[in-house]
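**Student:** got a predicted structure here, sequence first:
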Amino acid sequence: MRLPLIKSAVARVSLSVLTGLGLWGSVAHALTISPVLVELSPARRVVSITITNPGDRPLTFQTQVLGWSQPDGTDVYADTTQLFVVPPIAEIAAGGSQIFRVTTRTRQSPDEHAYRLIFEDVSEVSAPSAPTGETSISIRVNHDLPVFIAAAGKLRLQARLGPCTNAAALPATTGCVRLDNEGSRYLRVKSLTLEGANWRKDIPLGTRVLAGAWRQWTFDRPSQLTGSLHVKAETSDGPVTFEWPIPAR
């Protein structure tokens, strides 16, 4: 995401950095986007996204669409022509709004397809003058929305939770849990809870696992832990659990 314009230099940082700096509040109130999750289907081939600019200067946004996949448990993005956004670029007047329409060029498929829709702020920005020795900043933030095209046919929900394939080779103080999404729709994993004898660990996540993909998470645990470990993942389709016998070391 594009961020502070410091004198004549532009730096890109994440929204989490903005929050840590105490700057995100001043950025967030300046723009609204609805919806922030785009879901298309064979029956709903067009979705409208409204961006409202309540600020005191015009903003210009340019769109980019990337294909999204998760081979080997990692996010991978690639250029694609399977989604069409109208208009591809637009200036939004101060106090005004703009509707962007998203449609798909794909035919019906038995697999769900995932994308990222990026609204890049390409507004012309002039940093305000500042007293000598001080730095003035002007903040521009890009917005990244997930887009899903639902699979044709009956929805299939199937998640499998278990130890990572390399869990036995990890140190005694490290655990690893893997979730395979074997269904036909993405999952949002909200949190992981691990509970053993006199020990518990809660891991907040908020991670999406695409259909047919997997993600894994490592965590620290006591080396003297014995018995079994109860593992629960809270997902958008409900809880998924398994019992993990802890091998003696």
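**Tutor:** Perfect, thanks for sending it.

**Student:** from here on, contacts and neighbour counts on C-alpha atoms
**Tutor:** OK.

**Student:** longest helix anywhere in this structure?
**Tutor:** In the chain, taking DSSP state H as the definition, the longest helix is helix 15-21.

**Student:** can you name the element that comes right after that one?
**Tutor:** Helices and strands here follow DSSP states H and E; after helix 15-21, the next one along the chain is helix 24-28.

**Student:** for that following helix, name the packing helices and strands.
**Tutor:** Counting contacts by 3 or more C-alpha pairs under 8 Å, 6 or more residues apart in numbering; DSSP states H and E, helix 24-28 packs against helix 15-21.

**Student:** the same query, at a cut-off of 6 Å, please.
**Tutor:** Identification of packing neighbours for helix 24-28 by 3 or more C-alpha pairs under 6 Å, 6 or more residues apart in numbering; DSSP states H and E yields no helix or strand.

**Student:** next, the buried residues of it.
**Tutor:** Residues of helix 24-28 classed as buried by neighbour count (16 or more other C-alpha atoms under 10 Å): W24.

**Student:** how about stretch 65-73?
**Tutor:** Across stretch 65-73, burial judged by 16+ other C-alpha under 10 Å covers 65-70, 73.

**Student:** check stretch 172-186 too.
**Tutor:** Buried residues in stretch 172-186, counted by 16+ other C-alpha under 10 Å: 172, 175-186.

**Student:** same check, this time on stretch 50-60
**Tutor:** Applying a neighbour-count criterion of 16+ other C-alpha under 10 Å, the buried positions in stretch 50-60 are 51-54, 59.

**Student:** residues contacting it, please?
**Tutor:** The list of residues contacting stretch 50-60 from outside it, by C-alpha atoms under 6 Å, 6 or more residues apart in numbering, reads 30-34, 90-99, 121-123.

**Student:** stretch 143-151 too?
**Tutor:** Taking C-alpha under 6 Å, 6+ apart as the criterion, the residues outside stretch 143-151 that touch it are 36-41, 109-119.

**Student:** pasting the second one now:
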Amino acid sequence: MRRSPLAAVLALAGLIFLPTPAAEAGALRVSPLNLDLSSQRPAATLTLRNDDGSPVNVQVRVYRWAQRGAREVLTPTEDVAVSPPIASIEARGERIIRVVGLAVQGPGERAYRVVVDELPPPPDAQGRQVRLLMRHSIPVFVTPAAATAARLEQLQMSARRGPGGLLLTAENRGARRVRVADLRVLDATGQVISERPGLLGYVLAGAQMGWELPAATDTGAPFRLKAETDAGSLDITLSPRL
């Protein structure tokens, strides 16, 4: 089956999984969930854990991560290296992947993604593949030594009405990324009309990012937006544009 270009972009960004037909889900875990590198700490490690009863093979690649037009863009890069790029993990075993920044000097924070793909196993006797293939996309940030922490006032939010609810845009005017989580939209009575528990996403330094939020009621009136960020708690009132 031919994949659409949109599906290919989303898969590369780690936003969806594109598994092969399978009868058994894979059990590949990666930790930690993000990495920070700098000139003082140019290297770090990822631990890959295979919880399955069979060995798995993985491929590890690195992409430069940008946000343009409120969309994720990934580009192959050699700024960050991984070793080994191909690995086999025994059943119930672990493998350490070393991540090294080769370009840690620079004027601003740079963002990358380490993408870990589980490779297809050999077909069984009937020629079928019997495992869901997992993909993990790990944020990696290379931060200058003199960089200051993100500030909440540098995150500018706006919204407009869309066919299915709210189209929310976040603009980060600072020099560090901002992590946004546990977002809620409340109407004038305090009723929650839309929410996204857990991690919503990152807004990279100097970039814009957007999300579509289904709303339970008409979103033409001003609303209250609440979220948790690594720069503090966000609590603002927005009036959506048409």
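**Tutor:** Perfect, I can see it now. Every value quoted in this text rests on a predicted model; they were computed, and no experiment measured them.

**Student:** TM value for the aligned chains?
**Tutor:** Superposed pair, TM-score by TM-score structural alignment, normalised by the length of structure 2: 0.75. Supporting alignment: 223 aligned residues with a C-alpha RMSD of 3.5 Å.

**Student:** about what we covered before: tabulate the buried residues of stretch 65-73 of structure 1 (TSV), appending distance to A233 of structure 1 and secondary structure.
**Tutor:** As requested, the buried residues of stretch 65-73 of structure 1 are arranged in TSV below (distance: C-alpha to C-alpha, whole Å; DSSP: H, G, I helix; E, B strand; the rest coil):
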residue	distance to A233 of structure 1	secondary structure
V65	31	strand
L66	29	strand
G67	27	strand
W68	23	strand
S69	22	strand
Q70	19	coil
G73	17	helix
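
**Student:** quick check, nearest of those to D202 of structure 1?
**Tutor:** Nearest to D202 of structure 1 among the buried residues of stretch 65-73 of structure 1 is G73, at 21.2 Å by C-alpha to C-alpha.

**Student:** hmm, back to that, the longest helix of structure 1: how far from the chain's middle?
**Tutor:** In this view, helix 15-21 of structure 1 has its centroid 16 Å away from the chain centroid, taken as C-alpha atoms, centre = their mean, to the nearest Å.

**Student:** now do stretch 37-49 of structure 1
**Tutor:** How far stretch 37-49 of structure 1 lies from its chain's middle: 18 Å, per C-alpha atoms, centre = their mean.

**Student:** do stretch 136-152 of structure 2 as well
**Tutor:** Averaging C-alpha coordinates over stretch 136-152 of structure 2 and over its chain gives two centres that are 14 Å apart (C-alpha atoms, centre = their mean).

**Student:** list the residues that contact N34 of structure 2.
**Tutor:** Listed by C-alpha under 6 Å, 6+ apart, the contact partners of N34 of structure 2 are 138-140.

**Student:** do the same with S228 of structure 1
**Tutor:** By C-alpha under 6 Å, 6+ apart, S228 of structure 1 lies in contact with 244-246.

**Student:** re the thing from before, of all the contacts of N34 of structure 2, which comes closest to D79 of structure 2?
**Tutor:** Proximity of the contacts of N34 of structure 2 to D79 of structure 2 (C-alpha to C-alpha) peaks at V140, which lies at 11.4 Å.

**Student:** alignment lookup: R215 of structure 1 to structure 2.
**Tutor:** In structure 2, the residue equivalent to R215 of structure 1 is M209, according to TM-score structural alignment.

**Student:** how many other residues sit next to that match?
**Tutor:** Taking other C-alpha atoms under 10 Å as the neighbour definition, M209 of structure 2 ends up with a count of 21.

**Student:** what about it, distance to P197 of structure 2?
**Tutor:** Look at M209 of structure 2 and P197 of structure 2: by C-alpha to C-alpha, to the nearest Å, they are 18 Å apart.

**Student:** the nearest residue to L12 of structure 2 once chain neighbours are set aside sits in which helix or strand?
**Tutor:** Residue nearest to L12 of structure 2 in three dimensions, not counting chain neighbours: L74, with 7.3 Å by C-alpha to C-alpha, 6 or more residues apart in numbering. Using DSSP H and E, the secondary-structure element containing L74 of structure 2 is strand 71-76.

**Student:** what comes up buried for the next helix or strand after that strand?
**Tutor:** For strand 71-76 of structure 2, the succeeding helix or strand toward the C-terminus, using DSSP H and E, is strand 80-83. For strand 80-83 of structure 2, the buried set under the neighbour-count rule, 16+ other C-alpha under 10 Å, comprises 80-82.

**Student:** which stretch of structure 1 lines up against whatever helix or strand comes next after strand 80-83 of structure 2?
**Tutor:** Toward the C-terminus, strand 80-83 of structure 2 is succeeded by strand 86-89 as the next helix or strand (DSSP H and E). Aligned by TM-score structural alignment, strand 86-89 of structure 2 corresponds to residues 89-92 of structure 1.

**Student:** what does the matching stretch contact?
**Tutor:** Among residues not part of stretch 89-92 of structure 1, those counted as contacts by C-alpha under 6 Å, 6+ apart are 58-62.

**Student:** got those residues as TSV, with secondary structure and distance to G153 of structure 1 columns?
**Tutor:** Conversion of those to TSV gives the following (DSSP: H, G, I helix; E, B strand; the rest coil; distance: C-alpha to C-alpha, whole Å):
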residue	secondary structure	distance to G153 of structure 1
P58	coil	44
L59	strand	41
T60	strand	39
F61	strand	36
Q62	strand	34
